[in-house]
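> predicted model, plus sequence, below.
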Amino acid sequence: MLSDRLVPPYSALTVVESTGSTNADLSAAAAEGAGDRTVLIARAQTAGRGRRDRSWVSPGGGLYCSVLLRPDEVPRERLGTLTVVAGIALVRACADLGVTAHLKWPNDLLHGEAKLCGVLAEASGDAVVLGMGLNIAALPPEIPSGAGGLRHTSLEDAGAESTDHEEVTVRLLTELDTVERAWREAGGDLAACGLLEEYRRCCHTIGKRVRVERATDTIEATAVDVDATGQLVLDDGRAVSAGDVVHLRWR
């Protein structure tokens, strides 16, 4: 049973066949006092959400997982780096399954030039709900491309050693436990716990010519780094904290 394999290190774990949004459900649970490291997993979502409140297409055959975190040891201004933590856990979990994946800043996991997973971290009172939507089975052909025309792929398409839902879930949440625990023990300091350098190695946005689409403007520049706060550093000296990024060329 899945909970027997993951509780502990997680405090509670619930699996449902379908829900509107695992993030929305855990945000409601947070308001009612749900504990640190509460996990909700769905095999499908009917009202999944991505960044900028976009619809997050969540057909059956994927892993839609949200984790409620109450990292009291971490200053509030560092909580935004949880997307970095999740990204590293996802790359490691894919490697465990024989799939080479990399990250597109700020929150996409890619295999080649296609999206395997998206990450969404949302504040909920004194907690953070960290959501991950990982494509396990091949997606139906009618699923539209994502922001910037980014097409989708899956672990099945990438030739993963296992596409068993339970096994993928255990691999991901085990890696997340390891990475998040190190981040938490370092007070959310990405550099101090070694996660900043690991993220830089995994992030294929660094070195790319990019278009950053923000609510108020659009920037074209070359991404040169990701700093200790998780911001994307551009060659014109600007540091970007949020926005949709399109890679204009691949290295």
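That came through, no problem. Numbers count the residues shown, from 1 in each chain.
> okay, CA-based contacts and neighbour counts for the rest of this
Noted.
> so where do the helices sit in the stretch 151-251 of the chain?
Under the criterion DSSP state H, counting those that start in this stretch, the stretch 151-251 of the chain contains helices at 165-185, 195-202.
> will you turn the ones you listed into TSV that also has distance to residue 214 and mean neighbour count?
Formatted as TSV, the helices of the stretch 151-251 of the chain follow (distance: least, Cα to Cα, whole Å; neighbours: other Cα atoms under 10 Å):
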stretch	distance to residue 214	mean neighbour count
helix 165-185	28	18
helix 195-202	22	18
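> now render those helices as a markdown table, adding distance to residue 77.
A markdown table is the format used below for the helices of the stretch 151-251 of the chain (distance: least, Cα to Cα, whole Å):
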| stretch | distance to residue 77 |
| --- | --- |
| helix 165-185 | 13 |
| helix 195-202 | 16 |
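> so which of those helices gets nearest residue 148?
The closest of the helices of the stretch 151-251 of the chain to residue 148 is helix 195-202. By Cα to Cα, the value is 20.7 Å.
> distance check, the residue nearest the centre of the chain against residue 107.
Geometric centre of the chain, nearest residue: residue 119, 2.8 Å, by Cα atoms, centre = their mean. Taking Cα to Cα, to the nearest Å as the measure, residue 119 falls 5 Å from residue 107.
> what touches both of these two?
Taking Cα atoms under 8 Å, 6 or more residues apart in numbering as the contact criterion, the common neighbours of residue 119 and residue 107 are 83, 87.
> for residue 112, grab the count of nearby residues.
Look at residue 112: counted by other Cα atoms under 10 Å, it has 13 neighbours.
> for it, which non-adjacent residue is spatially closest?
residue 101 (7.4 Å; Cα to Cα, 6 or more residues apart in numbering).
> for residue 225, same thing?
The nearest residue in space to residue 225 (Cα to Cα, 6+ apart) is residue 233, at 5.0 Å.
> residue 96 too?
residue 171 (7.3 Å).
> right, and the one you found touches residue 95 too?
No - judged on Cα atoms under 8 Å, residue 171 makes no contact with residue 95 at a distance of 9.9 Å.
> can you give me the neighbour number for the nearest residue to residue 152 once chain neighbours are set aside?
Of all residues not flanking residue 152 in the chain, residue 115 sits nearest, at 4.6 Å (Cα to Cα, 6+ apart). Neighbourhood size, residue 115 [other Cα under 10 Å]: 23.
> and residue 115, that one's in a helix?
No - with DSSP: H, G, I helix; E, B strand; the rest coil as the criterion, residue 115 is strand rather than part of a helix.
> what's the spacing between it and residue 102?
10 Å.
> for the residue nearest to residue 229 when sequence neighbours are not counted, the count of nearby residues, please.
Counting by Cα to Cα, 6+ apart, residue 229 lies nearest to residue 81, which is 6.4 Å off, once chain neighbours are set aside. Using other Cα under 10 Å, residue 81 has 19 neighbouring residues.
> below is an additional structure, to be compared with the one above:
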Amino acid sequence: MDAATLRDRLVGPYAAVDVVASTGSTNADLRAAAGSGAPDRTALIAGEQLSGQGRRGRGWVSPTGGLYLSVLFRPVGVPAQRVPWLTLLAGVALVRTAADAGVRATLKWPNDLLVGGAKAAGVLAEVTADEAVVLGVGLNVARLPADVEPGAGGLAPTSLADHAAAPVDRTELAVSLLRQLHDLEARWRGLAGDDPALREEYRAHCATLGHPVRVELARGVALLGTARDVADDGTLVVRDETGADHPVSAGDVVHLRVR
């Protein structure tokens, strides 16, 4: 990736854009930077991660050839209950970025990017001690090594290169993703986290809605039903076989086969 081009095209919307060849975890690096007073909208991009992090404490395989980045946000003026929308917002930015690369993608709630039914990207948000949010994105760009294992629920991995009609330039992809993320986040923050247009765009891209699902909750509990809606607070509404609706704020969603 061309660090000079990235800084030239992204500094302004972003307070700082750092690019490193390799690191343990971009999220971990920005969590540490947050404690040292790093400014709002600081971005860090890495060519590879040696200790990438996924949801629920899982590792994230981060081979060379992917796009791994984190952004430090300090969303002053957004109520705490609306902050979780940052991760869904990132999912919308990923769909738009994939489209810029000529790839049609959808979302599995809350923010897994699906291409051809397989996972091409994931998002992890972490709140720091001073109430900043570090938002991390791992996007598979180049073809993956053969030994990359399926994710939670057996979800197969894929990459943009598996579906794009032309080679994907990671520098251009990073510019696209960070610009989309900035535009969505700035509007969302300006509306104090209450953005009806964002909610509707998310719902339009969410392949989970209307699908039979199994939601793997804490302590080995599973919820079976049909995903009916994404509520205004970002929770997934699942209707079980008795007709009862269950709001889900956290859990692994598995799309079940339609019989």
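Good, I have the coordinates. Note that this is a predicted model, so its numbers are computed, not measured.
> picking that back up, can you tell me what the residue nearest to residue 112 of the first structure aligns to in the second structure?
Counting by TM-score structural alignment, residue 101 of the first structure corresponds to residue 105 in the second structure.
> likewise for residue 150 of the first structure?
For residue 150 of the first structure, the residue aligned by TM-score structural alignment is residue 155.
> for its match, give me its contacts.
118, 119, 254.
> map those residues onto the first structure and name those still in contact.
Counting by both residues aligned by TM-score structural alignment, their matches' Cα atoms under 8 Å, these that remain in contact in the first structure are 118, 119.
> what is the aligned counterpart of residue 73 of the second structure in the first structure?
Using TM-score structural alignment, residue 73 of the second structure pairs with residue 69 in the first structure.
> its match: neighbour count?
Neighbour tally, residue 69 of the first structure, other Cα under 10 Å: 22.
> now swap in residue 161 of the second structure and tell me
Applying other Cα under 10 Å, I find that residue 161 of the second structure has 18 neighbouring residues.
> got a list of what the residue nearest to it when sequence neighbours are not counted touches?
Excluding its sequence neighbours, the residue lying closest to residue 161 of the second structure (Cα to Cα, 6+ apart) is residue 142, at 5.2 Å. Contacts for residue 142 of the second structure (Cα under 8 Å, 6+ apart) come out as 65, 66, 159, 160, 161, 162, 168.
> just to check, the first one is in contact with residue 46?
I take that to be residue 65 of the second structure. No - with contacts counted by Cα under 8 Å, residue 65 of the second structure stays clear of residue 46, the gap being 10.2 Å.
> and those two? which has more neighbours close in?
The neighbour comparison of residue 65 of the second structure against residue 46 (other Cα under 10 Å) goes to residue 46, with 23 against 17.
> what's that one aligned with over in the first structure?
Aligned partner of residue 46 of the second structure by TM-score structural alignment: residue 42.
> report the contact partners of its match.
15, 16, 17, 18, 19, 22, 63, 64, 65.
> isn't the first one right next to residue 40, touching?
Put plainly, it is residue 15 of the first structure. Yes - with contact defined as Cα under 8 Å, residue 15 of the first structure counts as touching residue 40 (6.0 Å).
> and for residue 249 of the second structure, the neighbour number?
Residue 249 of the second structure - counted by other Cα under 10 Å - has 14 other residues nearby.
> same question, residue 159 of the second structure
21.
> and the residue lying closest to it once chain neighbours are set aside, how far from residue 172 of the second structure?
Sequence neighbours aside, residue 140 is the residue nearest to residue 159 of the second structure in space, at 4.6 Å (criterion: Cα to Cα, 6+ apart). Residue 140 of the second structure sits at a distance of 14 Å from residue 172 of the second structure (criterion: Cα to Cα).
> and what of residue 5 of the second structure?
Residue 5 of the second structure is 9 Å from residue 172 of the second structure, by Cα to Cα.
> the strands in the second structure, which residues?
16-20, 42-46, 67-73, 106-108, 112-115, 118-127, 133-139, 212-216, 222-230, 236-239, 245-248, 252-255 (DSSP state E).
> the second one vs strand 67-73, what angle?
So the one you mean is strand 42-46 of the second structure. If you take axes from the mean of the first three to the mean of the last three Cα atoms, to 10 degrees, strand 42-46 of the second structure sits at 170 degrees to strand 67-73.
> please compute how far strand 42-46 of the second structure lies from its chain's middle.
Centroid separation for strand 42-46 of the second structure versus its chain: 15 Å, with Cα atoms, centre = their mean, to the nearest Å.
> what's the answer for the fourth one, then?
In this view, strand 106-108 of the second structure has its centroid 10 Å away from the chain centroid, taken as Cα atoms, centre = their mean.
> ok, residues contacting that strand?
For strand 106-108 of the second structure, using Cα under 8 Å, 6+ apart, the contacting residues are 91, 95, 113, 114, 115, 205, 206, 207, 208, 253.
> still on that earlier bit, next, the contact list for the match of residue 101 of the first structure, please.
Contacts of residue 105 of the second structure (Cα under 8 Å, 6+ apart): 95, 98, 99, 113, 114, 115, 116, 205.
> swap in 10 Å and give it another go.
Applying Cα atoms under 10 Å, 6 or more residues apart in numbering to residue 105 of the second structure gives the contacts 92, 94-99, 113-120, 160, 205-207.
> cool, residue 116 of the second structure as well?
So residue 116 of the second structure contacts 103, 104, 105, 106, 158, 162, 163 (Cα under 10 Å, 6+ apart).
> next one: residue 10 of the second structure
Neighbours of residue 10 of the second structure in contact, by Cα under 10 Å, 6+ apart: 4, 16, 17, 43, 174, 175, 176, 178, 179, 182.
> would you mind measuring from it to residue 112 of the second structure?
In terms of Cα to Cα, residue 10 of the second structure sits 25 Å off from residue 112 of the second structure.
> likewise residue 47 of the second structure?
Noted for residue 47 of the second structure: a distance of 20 Å to residue 112 of the second structure, by Cα to Cα.
> can you check residue 202 of the second structure too?
In terms of Cα to Cα, residue 202 of the second structure sits 12 Å off from residue 112 of the second structure.
> repeat for residue 190 of the second structure
25 Å.
> re the thing from before, and the residue nearest to residue 161 of the second structure? What does it align with in the first structure?
So, by TM-score structural alignment, residue 142 of the second structure is matched to residue 137.
> now do residue 92 of the second structure
With TM-score structural alignment as the criterion, residue 92 of the second structure matches residue 88.
> show me the contacts for its match.
Taking Cα under 10 Å, 6+ apart as the test, what residue 88 of the first structure contacts is 82, 94, 102-103, 109, 175-176, 179-180, 195-196, 198-203.
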